[in-house]
Structure formats: C-alpha cells, structure tokens
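Asks: Need the 3D shape of this:
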Amino acid sequence: MDPTLYNAVVEGNISNGDFSLAEYLKRDEDNPYQVTPSGNTILHVAAHYGHSHFVAEVLKISPALLCHRNKKNETALHVAANEGHIEVVHALFSMEEHHKETLMSITDENGDTALHKAVRSRHENVARLLVKEDPAFEFPSNKARETPLYLAAESGLREALSEILNSCKQPTSSAGPLNRTTLHAAVIKEHTDCARLLMQWNKSLCEEPDVGGWNSLHFAALLGLKEVVSDMLVWKRSLAYLPAGSDNDWTTAIHIAAGGGKVDVLHALLNHFPDCWEMLDRNAQNVVNYLLKSTKWDKLIEDPDNDGNTPLYLLASSNFWGCVPLELKDHPRAKKRSYNKENKTPFDRSPKLNQMDRQKIIFNQAKERDTNIKGILSAAQMQLVVATLLVTVTFAAGFTLPGGFETDDDSPNKGMAVLIKRTAFCPFVITDAIAFACSAGAIFSYFYMVTNPRPMSYQDLDYLWSLSKVGARSQLVAMSAVVIAFVTGLYVTLAHSIGLAVTVCAIGCISFIMYVWAVLRPVWWIRVAKK
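Replies: Now for the predicted structure:
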C-alpha cells in the first residue's frame, strides 16, 4: 500500500494539504484495491482505527470494498465488530439492504461472523446493533461449534444475550464444544443472570447432557449455585434424579453437592425432595454425612456400600473428619473398628477418586493444557527471532568468506576463495552450511507454530510440543556449528600467528563448553537426586 495513502487512512485524513482521498482513489481504478501485507484494504484499516467518516467516504467511491476480505477472510465489518467501533458499523450498514444481508452472513477462516467477533470481544453495544440489523439471520456456529448465543452466555453478556433471544426469530441453540449447551456455558462460568434468562427462553436446556453425561443441574450443584438449582427444580422436579456420567460410572446431583461441600445446594435439594437422602450412587454410597442434623441418618450410619465401606469410612478418608460431630463419631451404631472388603478400618482407608473429582481434574487439565500451549507459543516467538538472526549471520558469512575472493584478472582462479586451500577453511564452510540449514529448519517449525490461527482450539498439545523440540534441537545444533565456524574462520585468517590463533580457538571452545555445562548442570543434578 502506498505510504501516503496508508498514513492518511491511519490518521483519518480525507483531505490534507496536497492529498485528497477522492482524487487519489479516482486517479487510477486500482488505487482503492491496494492492500497491506495482511491483505487489509483501506476500508479494513479505517475500520480498525475507528474512522467512520473515512469509511463512509471510501464506500461512496468504491462500494465494492464492502465485501472485500483480507488474508484471514475478514471483512471490514469483522474488524469493526472486533474493535467495538459502533460508528463504523453504522457506516458499513448505510449501504443497500442486500449488501447488509451479505455482510452479516460472511464468515472468516474460523467460521466467525461479525457477531461472533463482537460478542467474543465483549462489545455489547455492537452485538445488539448487529442483531437488530438482521433479526432473521440464524447466526450458525463456527468451526469450534460456538454460536454467538453460546459465546454471550459464556462471557456473561446478559444484554447481548437478551437481545439475541428477543430479536432473532430463530436463534441457533445447537450444542457447542464438548456437546454443551448455552445453559452449560452460563452455569460453568457462574453467570447466574444469564442462566436464568436461558431457562426462561428454553427450559428443556436443563435436561441436555454434555459429552460426559452431565447436565446443567449437575454443574450448578458442583459449583454451589443454589438459586440456579432451585429454579431448575421448580421447573422440573425429576431433574434431581437424573444421573451424571456414563452407565458404568455415574453419580447424582445430591452426591455431587455433598462431595463438593455445597451445603446450600444440599438444603435446596432436600427442600424440594425430602426423600432424596435415600439416593445412592453407582457404589451404593449415600449422603448421610451431610444430613447430621436430621434424625434420618441413624439407620444409614451402619449401611455399607458395595465395597463394605460405611459412611464413617468415607468420612475418615475425607477432609471433613475434623468437622464430624461427636454424636456421629461416638454413635453406638458406628463400628469404628470394623473392616471393609479390603480389610481396612475407617482410620487406615485410602480415599478413592469419585466422579466429582474426575470432573474437577478435567477442568484443571484443560486449564493446564491452555497454559502450556501459551507458554510454548510464547517461547516459540522469542526463539523465532534468535533463529532468524542465525540464518542472517550464516547467510552473510557464506558470501563474505575469510580472506575474500581472488580479484586478479590474469589468475585462473578469479572469483574463487583465496584461502580455499587452507586446512581450516573446509570446516568453516561446512559448519556454516550446517548452521544455516538447521536455523532454517528451526524457523520453519517456529513459524508454523506461531502463525497457526487457532492453536487453543485446533492444535494438539503433543504436536506443538514435538514441533517445539524439533526447533530447539535444530537451533542448538546451529549454535554449536556457528561457534565452530567462528573459531575455524578466525584460525584460517590468523594462521601466520599460531599463538594468537590457538588463543582465539581456546577462548571460543571453552566458553561454549561452559555455556552448555551451565544449561545441562541442573538436569544432571535432577537425575542424580532421583537415583
């Protein structure tokens, strides 16, 4: 893009001194279609910086730019919605009606519409405007199975969520990631207002299970959302009896609340269903340890599960033993020295992993995975710079050889390296070539990792880690080869001064060995400690 035009777009100058946007664009029919390296037209750039007057002026001259896409398949509307420039969105929608419908349906490389962009960036005013402009559009899900409705619920944007539900004739409510509904998203992020709004709109969402067999009530019980649990149970009482999990590994809402220590949710469940204290999970375990204030637990205190574990066993192996009342510990039916099927008493039993713990581990693993991916990509960006410098240096060294080239016109070796017959010259050329090749390979690995459009959703962690290791190892070989090339290059030029040449070689080699030792020393100590 012409620098004069680009600077005018960035500053929002339609007319400034000798420059006139209208004259410039009309001077040549190709002028309006100039793009930046990212494929952005002047309309994209103006939308990014929020210059609505500039956008309007450009559309008067070149309306075809309205649907022009950059390299990410984004239109100017995508850019404006992502940045939250509502005046620019108004200017883009000032075109004819059929252009408006086309704009709303265009998706980028990730399947995102402009509404996806606005909601994900938390620009509620832009999201409401987009919905009002085309209420008949269904706003389908993107490649990650996220609809604007799902993103609004997940982000807690109640106003945008309300606008979508009220304005859209047929808002898409298809299942999102992990087969979770919009109600799942609102509950998991603990957006109570959004969850209630979604329940009013479509109560049947409460029953929909995700890929792990958990519905929204189960997550609300896990997170202690008493109001949400109560609202769901008022609508449909049988929700409390629906199992969470698979056929071979399931539990219930009251067990989930009990395992998480959510006493308020337990009270809500018991208020609606006084008989749910009798419910058992897949191991025939009850929840008597959370009904200590009731007279109903007397009978249950000695009932063993399939493994022979009574509630006292489970309490002894949990984190709540110190909070157990004396009337339970000293109850005549509490057989504190009885053995289960593993021949263990309540005081030496090991805790087992239950369904709720597994769900928590899934959450923690997902967070840890996201953190690892961000760390790998951040390191790759820094290492990409280092690898690029190595490529530049080794490339330059290959064409500026030590000693220069033969320049004598009468010599048969004109243009050849002067020191090519020296012994140390061959190692210099070879190691320089190795350093260049390995650096280029590292750049290829890092570049692919950094430029991947959606590593958080589509890139496998193990694959990213493998690419990172390939790049790191290639870069280490390149750095080693660069040191050898430096040492041999100096040696070949200082051959007439053996003492100086040997000194330089020794300094280069010893320093490199010290650096490698400083890096590998902690690894060596860790292995020694493990032995």
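
Asks: switch to C-alpha atoms for all contacts and neighbour counts from now on
Replies: Noted.

Asks: Centre-most residue in this protein?
Replies: residue 456 (3.4 Å; CA atoms, centre = their mean).

Asks: Can you verify my assumption that that residue contacts residue 372?
Replies: No. If you go by CA atoms under 8 Å, residue 456 and residue 372 don't touch, sitting 10.2 Å apart.

Asks: sorry, back to before: tell me which element the nearest residue to the residue nearest to the centre of the chain once chain neighbours are set aside falls in.
Replies: Of all residues not flanking residue 456 in the chain, residue 370 sits nearest, at 6.6 Å (CA to CA, 6 or more residues apart in numbering). Counting by DSSP states H and E, the element that carries residue 370 is helix 355-399.

Asks: how distant is that helix from the center of its chain?
Replies: When distances are taken as CA atoms, centre = their mean, to the nearest Å, helix 355-399 is centred 13 Å away from the chain's centroid.

Asks: just checking, next helix/strand downstream of that helix?
Replies: helix 425-451.

Asks: List the buried residues for the helix or strand following that next one?
Replies: Using DSSP H and E, the helix or strand that follows helix 425-451 towards the C-terminus is helix 455-458. Across helix 455-458, burial judged by 16 or more other CA atoms under 10 Å covers residue 455.

Asks: Alongside the first, I'd like the structure of this one:
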Amino acid sequence: MANKKIDSKLYEYVKQDNIEEFKSRVQQHLAEKLVTPCGNSLLHVAIRYKSNNITAYLAKEIPSLITSRNDQQDTILHVAAREGSISHAIRNLVNSNAFLLRTTNREGNTPLHVAVINGNKDVAKFLISRDPEVAYYKNKTGRSPLYLAVENGNMKGILDDLLNEEASIPREREDGDSLGMLPQGKSPVHAAIENCIIEIEEAKPELLRLHDKEFGNPLHYASSTGYVEGVQFLLQKYRPGADETDQEGNYPIHLACKGGSVALLKEFLKHGRPASVYLLVRDKRVYPHPANNDGLTPYELGRKQSTIAVERYEGTDETFAKERQHSDSNNRVEGTKV
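Replies: The predicted structure follows:
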C-alpha cells in the first residue's frame, strides 16, 4: 500500500501535542503509512515540534515508526539532533534502540554529526555519552564529528565534550573495511592546526599520529601551509612524523621546500632529523652543484648539519644515534653526486 499524505488536522494536532484529539483522529488511518511531502512520518513530525506526549504514544503504540526514514534518509534521531530536542522520550528511544546512534543519512552523517553541525551541545553530549566511538565516524566527505567540531571553532564547547569521553580510536577490521571510521578520512588535527592543536594534544595525544587520506600526517599539513608554530609544536610532540611520507612520497621537509619556507627548514634542522635532510638533498629534483658562501654544496651542508646534530644528541638519545647509523649506511654517495 502506498503512503498517504498526513491530513492538515492531524498535522496540527501533532504540532500542538494535542494527544486526545490526535488519538481520536489517528485511529481513522493506518498511522505508519502517513507521511509529509518530504517523507517524514508522524513520529518525525512529533519530534521536530517537541511534542513529547505524542512522541511517547507513537513509540509505544506503533514501534515500526522508530525505524522510519524520510526522503533524506533521516531517522527520528537525526531530526532530534537537528532540532536540539533531548526529551525524556528521546532518551528512552535511544536507550532501547542503540542502533540509531550509528545510523547514517544520505550524506553519511550520524545523528552526532548533525548535532555538531547545528551546534546542539546538549544533544551532542548525550549522544557521545551513549556511544563515544561515533565521534570518529566519517561522513561522505570524510569528516568525523570530531573534525567538524574543530572546523566549527569548538562552537559552544562541543569539542571539549567529545574529547573528554574515553573512547579509543577505531581501527580498520582485518578484512579492510574501515566501517566508515576516521583513519581513512580527514584527521581532526589537520583542522586544528591553526587554532586548537594544543587542546587536542592534551586530551588525546594519540590523534597526532593519525594520517589524513589526502594530506598525510599533521606535520605534512603544517609544513604545506607554512605554519611555523605548528611545525615547532609537532616536532616536539611527535618527531617520528618527520620521517613519514604522504601519498605522493613526500616527507614534511619536502613540502616545506615546495612552499619556499626558510623558517620551516630551520626548524627541521634544529631537531636533528638527518634522515630527512639526506632524503631532501638526494632528491633528483635538487640541483646538487651550486655552493653557498662557505663553499658547501647542498649535500655537504646536509652532512655538516647532521654531524652537528649527532654531536648534540649522540650518547643521550640512543634512538637518534641508531637512526643516524641506519641513514649513513643507506645514503652513502661520492663527492657531490645526488
């Protein structure tokens, strides 16, 4: 049987939360077949208008409406998240129908995405308390609720609520299915590079190790944008990131060079990353022969800087010393050839 449009009287009763008139009129119809022009069920409408009496009545008497979706594939929880309603009836629905927390709409958004996008702090806080891992789920644009909270400038302190929940970062399953989770999407740290990276590092430092599918690790992104303070912070907090490549094979120091930032290069040299320096000067795109005022070619200067770094750290940083030995054994060249 095809769905029928909700008649105007019934619609008004729902808006007014007029439970007595609603009961009398709804009994004349197959309530589960009544929808608005946008495909909203009676329960969608009741939640939209915060009609708590009718919401509770419909959920109890016609439970099939709990799983109904409108034309945008929104569930009733998406509507609640958008409207910012967190009534007792909604809490009961979520507690007895936990699957709604991870159900996505046409844009791939969970209800938590919707709550964050609309700045509905109370709803977001409630949803994350019921299922913390959803904070890392990505939508069809690769954005997680955590990413969106950063992108929105921590509107109403929603980012704080998301970070305060104890949830481990979801990983891919053995079959390679990422379950729509963040590790294959956009890293929230990239969104935070220019405003609240310190806040994220203090709450969940493991996020600094995440890779963005498009931009690599956070150090790649900071280097590509020429953000000196961000590079300084990340080199202090996550030094191994300097020796990781993005999808194009670039190390963060390559991206610093592409942007022509001398200040960024100085930061990399301050932290004694010989592997990165050697990889840079040995790159085929580097012209190897010109010498500076001290008569040093790019390779010779890189070797000199590495020697300085070793003298500073060798003996006090065993890991650094091993890195240097490994780098030397794999990067031996004659003269100034690159």
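
Asks: quick revisit: the residue nearest to the centre of structure 1 -> structure 2?
Replies: For residue 456 of structure 1, the aligned position in structure 2 is a gap, per TM-score structural alignment.

Asks: Residue 205 of structure 2 versus residue 181 of structure 2, what's the distance?
Replies: 18 Å (CA to CA, to the nearest Å).

Asks: higher neighbour count, the two?
Replies: Between residue 181 of structure 2 and residue 205, counted using other CA atoms under 10 Å, the more crowded position is residue 181 (23 against 15).

Asks: do you know how far the more buried one is from residue 193 of structure 2?
Replies: For residue 181 of structure 2 relative to residue 193 of structure 2 (CA to CA), the value is 21 Å.

Asks: And for residue 108 of structure 2?
Replies: For residue 108 of structure 2 relative to residue 193 of structure 2 (CA to CA), the value is 25 Å.

Asks: Settle it for me: which of the two has more neighbours?
Replies: It is residue 193, of residue 108 of structure 2 and residue 193, that has more neighbours when counted by other CA under 10 Å, with 23 against 18.

Asks: my read: the more buried one touches residue 231, true?
Replies: No. Contact criterion CA under 8 Å: residue 193 of structure 2 and residue 231 do not qualify, at 9.2 Å.

Asks: Common neighbours of the two, please.
Replies: Common neighbours of residue 193 of structure 2 and residue 231, using CA atoms under 8 Å, 6 or more residues apart in numbering, are residue 222.

Asks: Mind telling me what residue 53 of structure 2 corresponds to in structure 1?
Replies: By TM-score structural alignment, residue 53 of structure 2 lines up with residue 57.

Asks: Likewise for residue 90 of structure 2?
Replies: Applying TM-score structural alignment, one finds that residue 90 of structure 2 aligns to residue 93 in structure 1.

Asks: Distance check, the nearest residue to its match once chain neighbours are set aside against residue 48 of structure 1.
Replies: The shortest distance from residue 93 of structure 1 to any non-neighbouring residue, by CA to CA, 6+ apart, is to residue 100 (5.9 Å). Using CA to CA, residue 100 of structure 1 is found at 19 Å from residue 48 of structure 1.

Asks: Compare those two and say which is more crowded by neighbours.
Replies: Using other CA under 10 Å, the more surrounded residue of residue 100 of structure 1 and residue 48 is residue 48, with 24 against 17.

Asks: so the more buried one touches residue 80, yeah?
Replies: Yes. Counting by CA under 8 Å, residue 48 of structure 1 does reach residue 80; the two are 5.8 Å apart.

Asks: count of residues packed around residue 293 of structure 2?
Replies: Neighbours of residue 293 of structure 2 (other CA under 10 Å): 7.

Asks: So it: helix, strand or coil?
Replies: coil (DSSP: H, G, I helix; E, B strand; the rest coil).

Asks: and the gap between it and residue 305 of structure 2?
Replies: 16 Å.

Asks: still on that earlier bit, which residues of structure 2 does the helix holding residue 370 of structure 1 align to?
Replies: Under TM-score structural alignment, there's no match for helix 355-399 of structure 1.

Asks: Which strands and helices lie in contact with that helix?
Replies: helix 253-259, helix 425-451, helix 455-458, helix 461-493 (3 or more CA pairs under 8 Å, 6 or more residues apart in numbering; DSSP states H and E).

Asks: Done for today, thanks.
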